[in-house]
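# Give me a 3D structure for the following:
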Amino acid sequence: MKKTAFIFPGQGAQKLGMGQDFYEGFEESREVYDWASENLNMDMKALCFEENDRLNITRYTQPALLATEIAMLKVIEAKGIVPAVTAGLSLGEYGALVAAKKMSWQDALRVIERRGLFMQEAVPVGGAMSAVMGLDFEKVEEICRNTGGIVEPANYNCPGQIVISGEAEAVEKAGAAIKAAGAKRVAPLKVSGPFHSSMLKGAGEQLKPELSKVTWMDSDIPYVSNTIAEPVADSSAIEGLLVRQVSESVRWQQSVEKMIEMGVEVFVEIGPGKTLAGFLKRIDRKFPCITIETAEDLKKLEELVC
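Prediction:
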């Protein structure tokens, strides 16, 4: 089998109907959705499969998306396909931890339900995020440092694309300076808060007691942390990194580059949408990436990795 990385998307990838064919076709997937409905006190089938106004609310988005990713992962695991390394963008990091056998999927869902709630409740008035296209990271970082107020790099997605986050006025001011410095585009994002900025530090602190209840496991499969863009083998380090992850930058491009350096030959994006596959094309298009978002996609997976 080719050296394969399992990667998991983050908030924003969710969409109505995600995972429904997995639920209908696989017992492994039904177990995940049914457990989440019973133990997280939310109707996961209604949330993911039926028209509703909650799926894009952080409190509900995070457990719904992670349940979908895990439901898909369990089917892939049943086929005997094992990753050499895993990673996930923001909340997707919890999917990566499950795939790397660092935490149980039940613990992951319990924690992510709390994480979604804490992040929603911690959102301060006046926060904002903007996507920046076409300017190098160092220049964006410099402008953020010199703007005043709170404005920080939130996501290093791929070459030429970085997201900034913080106080609305500071984000707007930095965006104007970034545009003047030659960026092709600065686009305000429709988000409910300044995620992955220091304004969310309180939510990370709230998460500590929940993470302390997790039974961390050792395994031979490394996962690459968003926060340090390095493989983590020692399970004792994970808790602190997940606390930091809520309010620190997601180093996605650097994480992908690290996995390539580790010898990964194939990337498999597990979850709705093709966001991470799109980023990979801009990071290094030599490496194939397939997205598993429907049961039909499983055929492509077996052809590619075996």
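# okay, CA-based contacts and neighbour counts for the rest of this
Fine.
# so where do the helices sit in the stretch 51-200 of the chain?
58-78, 92-99, 105-122, 137-147, 168-180 (DSSP state H, counting those that start in this stretch).
# Packed most tightly, which of those helices would that be?
helix 92-99 (a mean of 27; mean count of other CA atoms under 10 Å).
# give the contact list for the residue nearest to residue 215 when sequence neighbours are not counted.
Of all residues not flanking residue 215 in the chain, residue 103 sits nearest, at 6.6 Å (CA to CA, 6 or more residues apart in numbering). Contact partners of residue 103, counting by CA atoms under 8 Å, 6 or more residues apart in numbering, are 97, 214, 215, 216, 217.
# got the contact list for residue 153?
Residue 153 neighbours (CA under 8 Å, 6+ apart): 140, 141, 144, 162, 163, 164, 165, 197, 249.
# how about a cut-off of 6 Å?
163, 164 (CA atoms under 6 Å, 6 or more residues apart in numbering).
# neighbouring contacts of stretch 224-238?
87, 222, 223, 245, 250, 251, 254, 255.
# any chance of the residues you listed in JSON lines, with distance to residue 201 and neighbour count too?
JSON lines is the format used below for those (distance: CA to CA, whole Å; neighbours: other CA atoms under 10 Å):
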{"residue": "87", "distance to residue 201": "22", "neighbour count": "30"}
{"residue": "222", "distance to residue 201": "26", "neighbour count": "24"}
{"residue": "223", "distance to residue 201": "23", "neighbour count": "31"}
{"residue": "245", "distance to residue 201": "9", "neighbour count": "24"}
{"residue": "250", "distance to residue 201": "14", "neighbour count": "27"}
{"residue": "251", "distance to residue 201": "17", "neighbour count": "23"}
{"residue": "254", "distance to residue 201": "23", "neighbour count": "20"}
{"residue": "255", "distance to residue 201": "22", "neighbour count": "26"}
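# Out of those, list just those in helices.
245, 254, 255 (DSSP state H).
# Compile the helices of the stretch 51-200 of the chain into TSV and extend it with columns for distance to residue 289.
Formatted as TSV, the helices of the stretch 51-200 of the chain follow (distance: least, CA to CA, whole Å):
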stretch	distance to residue 289
helix 58-78	15
helix 92-99	16
helix 105-122	24
helix 137-147	25
helix 168-180	32
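# here's the other one to compare against:
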Amino acid sequence: MNAYIFPGQGAQFTGMGLDLYNQSALAKQLFEQANDILGFRITDIMFEGTAEDLKQTKVTQPAIFLHSVILAKTLGDHFKPDMVAGHSLGEFSALVANKTLSFEDGLQLVFKRALAMQKACELQPSTMAAVLGLEDDIVENICAETAGVVVAANYNCPGQLVISGDIDAVNNACEALKAAGARRALVLPVGGAFHSPLMEPAREELANAIENTQFSKPICPIYQNVTAAAVNNEADIKQNLISQLTAPVKWTQSVNQMIADGASEFIEVGPGNVLQGLVKKINRDAITSAAQLNP
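This next block holds a predicted model:
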């Protein structure tokens, strides 16, 4: 069974999507439609902007979404998903790919999500840190014992967990994690505490937009970040998507469940190859590949 997986924030690179735009008439049409929907030429930033330009949350999130979704649409009849999943932001790309959301609605939700997250980041200084070389339960326990807000945010693969919270709590947790034997506990260059309780203002704002968006019956199950289980019901998909901003990304658990449910190949759709690497670390026998442009 083919599992299509969609990357999240951090996968962006300068010049992303230019090959799609130049080689596919459908891609060009969708990129121009996106410029109209967003009200600015995001393609100019994607194709010609600097790494710094691309790092703005309001640009990064729609840019990665567009690269992923448009690449999936250019695959045509070659795109035959038996299951889909996306890492954080990538969940929106996956929901367009499996026909739960339209291209237009998906893009508008991603842009609203980006702006809401940016606002939440400005309300309280906060950050995230990557922790390498410790068991999940040790990381969870140290977070629970640390004063302030700090939680496990991304279960990326065994021995690689990202924590998220207010700056002092994250820094203090990093010191405690290193003392407990972490190979590394490194604060990340991100604007805020994604997938933590500090994203509650963004969750409330996005919840309203999601509730007022049409969700359709998916053509295949999506393994959502919040549950790490196959979801087919539109109402459940909506609720999980609303919960996602303040809940952890259960990527390790999602991949293991997809394999248990029969996934034989994981195909990454979008910029970069981060997810292929994570899948291999979760299960070294898993077959992975990158989706290729089909003009």
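# Can you give me the TM-score here?
Their TM-score after superposition, calculated using TM-score structural alignment, normalised by the length of structure 2, is reported as 0.96; 293 aligned residues with a CA RMSD of 1.3 Å.
# re earlier: identify the residue of structure 2 aligned to the residue nearest to residue 215 of structure 1.
Taking TM-score structural alignment, residue 103 of structure 1 has residue 101 as its aligned residue in structure 2.
# re the thing from before, tell me the one of the contacts of stretch 224-238 of structure 1 nearest residue 174 of structure 1?
residue 250 (19.1 Å; CA to CA).
# my read: the closest one touches residue 155, true?
Yes - applying CA atoms under 6 Å, one finds residue 250 of structure 1 in contact with residue 155, separated by 4.7 Å.
# Strands along structure 1, start to end?
Using DSSP state E, the strands of structure 1 run over 4-8, 85-88, 127-133, 151-158, 161-167, 185-188, 223-224, 231-232, 266-270, 289-292.
# And the third one against structure 2, how far off on average?
Right, strand 127-133 of structure 1. Its aligned residues in structure 2 lie a mean 0.5 Å from strand 127-133 of structure 1 after superposition (mean CA distance after the TM-score superposition for structure 1).
# Relative to the centre of structure 2, find the outermost residue for me.
The outermost residue of structure 2 relative to its centre, with distances by CA atoms, centre = their mean, is residue 179 at 30.3 Å.
# how many other residues sit next to residue 209 of structure 1?
10 (other CA atoms under 10 Å).
# Turn the strands of structure 1 into CSV, including distance to residue 279 of structure 1.
Formatted as CSV, these follow (distance: least, CA to CA, whole Å):
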stretch, distance to residue 279 of structure 1
strand 4-8, 12
strand 85-88, 13
strand 127-133, 13
strand 151-158, 6
strand 161-167, 9
strand 185-188, 17
strand 223-224, 16
strand 231-232, 20
strand 266-270, 11
strand 289-292, 10
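# For residue 209 of structure 1, find the nearest of these.
Closest approach to residue 209 of structure 1 among these (CA to CA): strand 231-232, 21.3 Å.
# Superpose on structure 2 and give me the mean offset of the closest one.
Looks like 0.8 Å for strand 231-232 of structure 1 (mean CA distance after the TM-score superposition for structure 1).
# Give the aligned range of that strand in structure 2.
The aligned range for strand 231-232 of structure 1 is 230-231, by TM-score structural alignment.
# ok now the matching stretch, how far from the chain's centre?
17 Å (CA atoms, centre = their mean, to the nearest Å).
# Distance across stretch 207-217 of structure 1, terminal residue to terminal residue?
End-to-end distance for stretch 207-217 of structure 1, by CA to CA, to the nearest Å: 19 Å.
# Of the helices of the stretch 51-200 of structure 1, give the one that comes closest to residue 129 of structure 1.
That would be helix 168-180 among the helices of the stretch 51-200 of structure 1, by CA to CA, at 6.8 Å.
# so how far is residue 98 of structure 2 from residue 219 of structure 2?
5 Å.
# Which one of those two is surrounded by more residues?
residue 98 (23 against 16).
# And that one, how far from residue 157 of structure 2?
25 Å.
# counterpart of residue 33 of structure 2 in structure 1?
So, by TM-score structural alignment, residue 33 of structure 2 is matched to residue 35.
# Kindly report the same for residue 87 of structure 2.
Checking TM-score structural alignment: residue 87 of structure 2 goes with residue 89.
# hang on, its match packs against residue 12?
No - using CA under 6 Å, residue 89 of structure 1 is not in contact with residue 12, being 10.7 Å away.
# and those two? which has more neighbours close in?
residue 89 (23 against 16).
# Would you mind measuring from residue 96 of structure 1 to residue 103 of structure 1?
10 Å.
# Please apply the same query to residue 198 of structure 1.
Residue 198 of structure 1 is 26 Å from residue 103 of structure 1, by CA to CA.
# Over to residue 170 of structure 1?
38 Å.
# in structure 2, which of the contacts of residue 103 of structure 1 remain in contact?
Shared with structure 2 under both residues aligned by TM-score structural alignment, their matches' CA atoms under 8 Å, the contacts from those are 97, 215, 216, 217.
# neighbour-wise, which of those leads?
Of these, with other CA under 10 Å as the count, residue 97 tops at 26 neighbours.
# and that residue, how far is that from residue 196 of structure 1?
19 Å.
# ok, now residue 164 of structure 1?
Distance from residue 164 of structure 1 to residue 196 of structure 1, by CA to CA: 9 Å.
# Name all residues that sit in contact with these two at the same time.
With CA under 6 Å, 6+ apart as the test, residue 164 of structure 1 and residue 196 both reach residue 154.
# give the contact list for residue 140 of structure 1.
Neighbours of residue 140 of structure 1 in contact, by CA under 6 Å, 6+ apart: none.
# Tell me which residue of structure 2 lines up with it.
Using TM-score structural alignment, residue 140 of structure 1 lines up with residue 139 in structure 2.
# can you count the residues close to residue 299 of structure 1?
10.
# hmm, back to that, of all the ones in helices among the contacts of stretch 224-238 of structure 1, which comes closest to residue 51 of structure 1?
Nearest member of those to residue 51 of structure 1, counting by CA to CA, is residue 245, at 31.3 Å.
# Now the closest one. Nearest residue, chain neighbours left out?
residue 227 (5.7 Å).
# Now do residue 88 of structure 1 against residue 182 of structure 1, distance only.
Taking CA to CA, one finds residue 88 of structure 1 at 31 Å from residue 182 of structure 1.
# When these two are compared, which one has more neighbours?
residue 88 (27 against 13).
# In structure 2, which residue range corresponds to stretch 9-21 of structure 1?
So stretch 9-21 of structure 1 sits over residues 7-19 in structure 2, by TM-score structural alignment.
# Distance from that stretch to the middle of the chain?
Worked out by CA atoms, centre = their mean, stretch 7-19 of structure 2 lies 13 Å from the chain centre.
# No further queries at this time; thank you.
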